[in-house]
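model this:
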Amino acid sequence: MKIGAIQEPSFENRVSITPDIVDALQKLGFTVSVETKAGERAYFSDADYEKVGAKVASRNQILSDSDLVISIHPIDADTAKQIGNGKIYIGTLSPLAQPQKIKELAASNTKIFSMDTIPRITRAQSMDVLSSQATVSGYKAVLLAASNYSRFFPMLTTAAGTITPARALILGAGVAGLQAIATARRLGAVVDVFDTRPEVKEQCMSLGAKFVEVEGAADASQSGGYAVEQTEDYKNRQKDAIAKYAEKADIIITTALIPGKKAPVLITKAMVDSMRQGSVIVDLAAVNGGNCEYTQNDKTIVQGGVTIIGNSNLPSTQPMDASKMYAKNILNFLKLFVNKEKQFSINMQDEIIDACLIADAGAVRHKPTLALLG
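Just a heads-up that it's a prediction; the model follows:
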């Protein structure tokens, strides 16, 4: 079976297949093609791919010759038609954020799999692109905050006096939040963390953070690691608690997302206005409206001396490792389709495959997306 990886749009530096997994794919029975210069922005040359046995080809060749096409960002409807009837396309498509686009892609009669619909179960951890890329986002968010912050992160004792450590407030202790905690602590910051799920308290404390508790949160145990809608009473108590910590925070990293919905506003304009000048907010929920009222997606603004960074694609700024992690997720996902005899088949009895096949035979089959389409 022929696999082809296509080049990402100009704003994206990552690539969906990296040279280090080509050998593993070949051992599964696949032949691998990569679009010319597809890996260049992630520092993988065409020669790197050819050296491990992959073929470097034009985009049109890959779309017409491959049985299975892979990317990170969604393709357009015309590209889907080029792939053709009954063939397979795999990407990270955010179906709940763009249901109409999924409907347009489905019309191509291509079998469409979306990696961000993989269920968050133990067996699927090695395929979870949201977690692997959130690791990159959480790490880079703190580095971005540090580079824009007006002071040092760690406590320093110098001949000129003692410099107190920065105080960081992390909102959300999912994968991105936990990585942000660990990175901020490594840089020497004092870290407070807030999450609606009390079960993550121990993880946060083990990383050296103080956990801020607000009782009465809705149960999020079945949400796959995401935030869930809360009652108005809880939101008011949550707002008061966050306000107290935001006022004394130098760095705020926000990570709270609810799939298919606008991100909850956790940092109000009043909270930002109460922060001291030179502070920094990095909003990882910017793509869904942001957790901060001032956030503008893919923009950095300064409000009252506070720098607010809305960046929805931080993994692209660490393209080599982010690409390797994504490619390894793809490799582990493709293993589900290959038996011991290296025969490829789509087993719809497998809950992971069933959850990820969002369109087939010209129609959308992903139930949450269908609900949004009416």
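
contacts, neighbours, all on C-alpha from now
Fine.

return the set of buried residues in the lengthiest helix in the chain.
For the chain, the helix reaching the highest residue count under DSSP state H is reported as helix 129-148. By neighbour count on 16 or more other Cα atoms under 10 Å, the buried set for helix 129-148 is 129-143, 145-146, 148.

same thing with stretch 153-169?
Along stretch 153-169, these residues count as buried under the neighbour rule (16+ other Cα under 10 Å): 153-154, 165-169.

what helix or strand does the nearest residue to Val56 once chain neighbours are set aside sit in?
Closest residue to Val56 apart from its sequence neighbours, by Cα to Cα, 6 or more residues apart in numbering: Val34 at 5.0 Å. Element membership for Val34 (DSSP states H and E) is strand 31-35.

what of Ala371?
Following DSSP H and E, one finds Ala371 within helix 367-373.

give the buried residues for stretch 100-120.
In stretch 100-120, counting by 16+ other Cα under 10 Å, buried: 101-120.

same check on stretch 241-260?
Across stretch 241-260, burial judged by 16+ other Cα under 10 Å covers 242-243, 245-246, 248-260.

check stretch 354-374 too.
By 16+ other Cα under 10 Å, the buried positions in stretch 354-374 come out as 354-360, 362-366, 369-370.

could I get the residues you listed as a markdown table with secondary structure?
Shown next, in a markdown table, are the buried residues of stretch 354-374 (DSSP: H, G, I helix; E, B strand; the rest coil):
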| residue | secondary structure |
| --- | --- |
| Asp354 | helix |
| Ala355 | helix |
| Cys356 | helix |
| Leu357 | strand |
| Ile358 | strand |
| Ala359 | strand |
| Asp360 | strand |
| Gly362 | coil |
| Ala363 | strand |
| Val364 | strand |
| Arg365 | coil |
| His366 | coil |
| Thr369 | helix |
| Leu370 | helix |
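
how about this one, so we can line them up?
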Amino acid sequence: MAETQEATVKFGVLNETSSDESRVALTPDIVTRLRKAGITCLIESGAGIAAHYTDDDYAKAGAQVLSADEVVAKADALGFVDRPSAALVAKIKPGTWVIGMLGSFTDADYIAALEQAGIVGIGIEKLPRQLSSAQSMDEMTSQNSVMGYKAALVAANAYGSFFPMMTTAAGTIRPAKVLILGAGIAGLQAIGTARRLGAVVTAYDVRPASRGEVESLGAKFLDLGLDFSKGQGEGGYARALTPEEQAAQQAAVDEKAAGFDVIITTAKVPGRKPPVLLTKAGVDGLKRGAVIVDCAASELGGNVEGSTVGTTVTDGGVTVIGAPYLASEVSNTASNLLARNVADVLAHFVRDGKLSIDLNEELDDALVVAGRPAAAAPAEA
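Purely as a prediction, here's the structure:
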């Protein structure tokens, strides 16, 4: 057996669990993996409990189980499910690296605060997912996959009838008609899960390439009679529609939605206000007992007009579930995937036994959002 390299980089993870969050950014398997790469892992006591990992599990894998203050004081880099609070940023020593979803698209003040604190910020939301070398680092893809799976289960649980067709002695019950709006990673997982539960599934997305993906899963593609032939944006994400395009889409979706029992919306434009796909008029047009799960609901709004985080029931008897934290409800699997994403981002920046940045390297240039060093001068010919 090859000897483990001498550890030179200390990687710390804190307990981020709350009423909404059960995930952890480090799992015992990843501790073992990082040790072999010469990285020592530090974890706050209790950080993995909500994801079903004990302190003993981490200790056996080779991690140091410490208090939060000790982790912050000793770590060269800290990994997060989300990002450190302003209070925590004030405690982090200058020169520390912070890896997570830092909100660099919309929160310039937060990034400026990291800069002022002397922290190197690695924003996973900036990952150029078209790079093959970045696929294993793509937290958005891994967590959206979990979210889409859970969204279908949440919808089935809230719906007052069966998802599959059932033939009983008392008669035949028709299958639920499910509409998925947004056929990205989360949407495709929601399609596959709803189909496995026996529902008749239809889906829609503005990206032209999505039709083949939807149909390959056995779902129907919703034809709105509109042409958004340039719906594909950079990096594989859907682009934001023009106001005219969005109005036309909303009117068409509102009209078609009335024929469905369950609607799951998953359309996000990373770091920006999500598009409204279903207006209040569309919600009011649904039959009593219909269920909507809005995965894009947040403080920025959601895909459903007026949706908020949590569950509400309209005067017309439609249940609207604003559910941005669904990945956290599958905490063990979601943590396994997320920990791999964060660890691979960390490992990318460990060069010759230390953390370093090369802004001439595309991935480095994209991910470093705070504490950017001056680019190295080109070598003389």
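
picking up where we left off before, contact partners of the helix holding Ala371 of structure 1?
With contact meaning Cα atoms under 8 Å, 6 or more residues apart in numbering, helix 367-373 of structure 1 is reached by 95-96, 99-100, 364.

Gly138 of structure 1 -> structure 2?
Alignment note: Gly138 of structure 1 maps to Gly148 in structure 2; criterion TM-score structural alignment.

list the contacts of its match.
By Cα under 8 Å, 6+ apart, Gly148 of structure 2 lies in contact with 185-190, 266.

10 Å - rerun?
154, 180, 183-194, 264-266, 295, 326-327 (Cα atoms under 10 Å, 6 or more residues apart in numbering).

looking at those, which are in strands?
Members of those lying in strands (criterion: DSSP state E): 180, 264-265.

for these, give me a markdown table that also has distance to Gln246 of structure 2.
A markdown table is the format used below for these (distance: Cα to Cα, whole Å):
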| residue | distance to Gln246 of structure 2 |
| --- | --- |
| Ile180 | 17 |
| Ile264 | 18 |
| Thr265 | 15 |
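
out of the residues you listed, who's nearest Ala77 of structure 2?
Thr265 (35.5 Å; Cα to Cα).

hang on, the earlier thing: would JSON lines of the buried residues of stretch 153-169 of structure 1 with distance to Pro9 of structure 1 and secondary structure be doable?
Output for these, formatted as JSON lines (distance: Cα to Cα, whole Å; DSSP: H, G, I helix; E, B strand; the rest coil):
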{"residue": "Phe153", "distance to Pro9 of structure 1": "35", "secondary structure": "coil"}
{"residue": "Pro154", "distance to Pro9 of structure 1": "38", "secondary structure": "coil"}
{"residue": "Pro165", "distance to Pro9 of structure 1": "40", "secondary structure": "coil"}
{"residue": "Ala166", "distance to Pro9 of structure 1": "37", "secondary structure": "coil"}
{"residue": "Arg167", "distance to Pro9 of structure 1": "37", "secondary structure": "strand"}
{"residue": "Ala168", "distance to Pro9 of structure 1": "34", "secondary structure": "strand"}
{"residue": "Leu169", "distance to Pro9 of structure 1": "34", "secondary structure": "strand"}
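
mind picking the two most distant members of those?
Within the buried residues of stretch 153-169 of structure 1, two members stand farthest from each other by Cα to Cα: Pro154 and Leu169, at 15.0 Å.

what are the buried residues along stretch 86-101 of structure 2?
Those would be 89, 92-94, 96-101, for stretch 86-101 of structure 2 by 16+ other Cα under 10 Å.

next, format those as JSON lines and append secondary structure.
Below are the buried residues of stretch 86-101 of structure 2 laid out as JSON lines (three-state DSSP):
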{"residue": "Val89", "secondary structure": "helix"}
{"residue": "Ile92", "secondary structure": "coil"}
{"residue": "Lys93", "secondary structure": "coil"}
{"residue": "Pro94", "secondary structure": "coil"}
{"residue": "Thr96", "secondary structure": "coil"}
{"residue": "Trp97", "secondary structure": "strand"}
{"residue": "Val98", "secondary structure": "strand"}
{"residue": "Ile99", "secondary structure": "strand"}
{"residue": "Gly100", "secondary structure": "strand"}
{"residue": "Met101", "secondary structure": "coil"}
